[in-house]
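[1] have a look at this prediction, sequence included:
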Amino acid sequence: MTLRVVIMGVSGCGKSSVGEGLAARLGIPYRDGDDLHPAANVAKMRAGIPLTDADRWPWLDAVAAVLAQEAPVIVGCSALRRVYRDRIRAGAGGAVRFIHLSGSRDVIAARMAARKGHYMPVALLDSQFATLEPPGPEEAVTIDIEQSLPRLIDSLLPALQGEMP
């Protein structure tokens, strides 16, 4: 089985940090979904304008293409709605494991405010939470982000046993 993992959650939840750390532990690549957005999407978000489904479809297709063409791979992607996750699954070329990073709005807002150089403003966090359809246990592993990064990564490894490269 070829490992295809999507680290998902609202902006600021730690997708990049967890994805990079998990990829390093597993010895496979990590791709940041932020880098796959079309320039028009980045411009909208930078301007504080939430993306629409029409804006997201090409981006989700790009995420699915990375999963299909570069597996084994971990991709960070918000994948906020079930229909977005279904779109990724449909184009991924095989089974996809979703890991949902879950945390309180206050914790995530503080993380967003502290990061430098990211185009996503804290002002869009409420729209992210409004769009989020948290996955159930049949769809994803959900983990609380309010723990150390090494501990969080250690706790995810058993969920990926049997699928590691």
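    Sure thing, it's come through.
[2] for the rest of this, base every contact and every neighbour count on C-alpha atoms.
    OK.
[3] can you point me to the longest helix in the chain?
    helix 53-70 (DSSP state H).
[4] so which elements touch that helix?
    strand 73-76, helix 82-91 (3 or more CA pairs under 8 Å, 6 or more residues apart in numbering; DSSP states H and E).
[5] same thing but 10 Å
    In terms of contacts (3 or more CA pairs under 10 Å, 6 or more residues apart in numbering; DSSP states H and E), helix 53-70 is packed against strand 4-8, strand 30-32, helix 39-46, strand 73-76, helix 82-91.
[6] and those: which comes nearest residue 121?
    Proximity to residue 121 (CA to CA) singles out helix 39-46 among the helices and strands packed on helix 53-70, at 6.7 Å.
[7] which parts of stretch 73-88 are buried?
    73-81, 84-85, 87-88 (16 or more other CA atoms under 10 Å).
[8] okay, now the one to match up with it:
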Amino acid sequence: MLRIVIMGVSGCGKSSVGEGLALRLGIPYRDGDDLHPADNVAKMRAGLPLTDEDRWPWLDRVAQVLRDQAPVIVGCSALKRVYRDRLRQAGEVRFLHLTGSRDLIAARMAARKGHYMPTTLLDSQFAALEPPGPEEATAIPIDQPLDAIITAAEGACQ
């Protein structure tokens, strides 16, 4: 069963790439933001970074989706290796890491409307990020048009 996690810091394009890839592959996309417990959302809205303890119940929900709804694509930051290990408990998971500079991602975050994650938390996201090596994930640069990013993601899933 195909289980794909589109990962990266907030604002890197997980939702846009996940939705586009889902259309190309003909499988569902689930936004990990929708799986956060209400307390996590409230904390982020208040500009407070999540702790590992905050993230465990959320990661368990993401893993359950990967396990029970495959084939599926999930957008999930998966910032630390231990988080990715937790997600792998769902079975074989393919990670696609959307990479970009802090400035590019901050500009994208500032331009988006209606999202609860404030730009002020971007530094905490980069601080928590343990970039996966090539043996763990396929890195996809986001400094290119969305269609090119989706094409690269599709190629990584072949």
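    Here it is on my side, so go on. Given the structure is predicted, the values throughout are model-derived calculations rather than measurements.
[9] and residue 159 of the first structure, which of the helices and strands packed on helix 53-70 of the first structure is closest to it?
    Comparing those by CA to CA, strand 4-8 comes nearest, at 11.1 Å.
[10] mean shift of the very next helix or strand once past the closest one relative to the second structure?
    Once strand 4-8 of the first structure ends, the next helix or strand along the chain (criterion: DSSP states H and E) is helix 15-26. When the second structure is superposed, helix 15-26 of the first structure averages 0.3 Å from its matched positions, counting by mean CA distance after the TM-score superposition for the first structure.
[11] now helix 15-26 of the first structure against strand 4-8, angle please.
    150 degrees (axes from the mean of the first three to the mean of the last three CA atoms, to 10 degrees).
[12] what range in the second structure matches helix 15-26 of the first structure?
    Using TM-score structural alignment, helix 15-26 of the first structure lines up with residues 14-25 of the second structure.
[13] run the chain-centre distance for stretch 114-134 of the first structure.
    Here stretch 114-134 of the first structure is found 12 Å from its chain centre; the criterion is CA atoms, centre = their mean, to the nearest Å.
[14] for stretch 150-158 of the second structure, same thing?
    16 Å.
[15] first to last residue in stretch 69-87 of the first structure, what's the distance?
    16 Å (CA to CA, to the nearest Å).
[16] returning to that earlier point: mind listing what's buried along the match of helix 15-26 of the first structure?
    Quick answer for stretch 14-25 of the second structure (16+ other CA under 10 Å): 14, 15, 16, 17, 18, 19, 20, 21, 22.
[17] which one among these gets closest to residue 120 of the second structure?
    residue 14 (18.7 Å).
[18] surely the closest one is in contact with residue 97?
    Yes: assessed by CA atoms under 10 Å, residue 14 of the second structure is found in contact with residue 97 at 9.0 Å.
[19] now do the shared contacts for those two.
    5, 6, 7, 8, 77 (CA atoms under 10 Å, 6 or more residues apart in numbering).
[20] now for those residues: which two are most distant?
    5 and 8 (9.6 Å).
[21] what span of the second structure is stretch 129-138 of the first structure aligned with?
    Using TM-score structural alignment, stretch 129-138 of the first structure pairs with 126-135 in the second structure.
[22] what's the end-to-end length of that stretch?
    21 Å.
[23] leaving out sequence neighbours, find the closest residue to residue 123 of the first structure.
    Of all residues not flanking residue 123 of the first structure in the chain, residue 48 sits nearest, at 6.7 Å (CA to CA, 6 or more residues apart in numbering).
[24] tell me which element that neighbour falls in.
    Going by DSSP H and E, residue 48 of the first structure is not in any helix or strand.
[25] rewinding a little: need the shared contacts of residue 14 and residue 97 of the second structure in JSON lines with distance to residue 122 of the second structure, can you?
    Rendered in JSON lines, the data for these read as follows (distance: CA to CA, whole Å):
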{"residue": "5", "distance to residue 122 of the second structure": "20"}
{"residue": "6", "distance to residue 122 of the second structure": "18"}
{"residue": "7", "distance to residue 122 of the second structure": "15"}
{"residue": "8", "distance to residue 122 of the second structure": "11"}
{"residue": "77", "distance to residue 122 of the second structure": "12"}
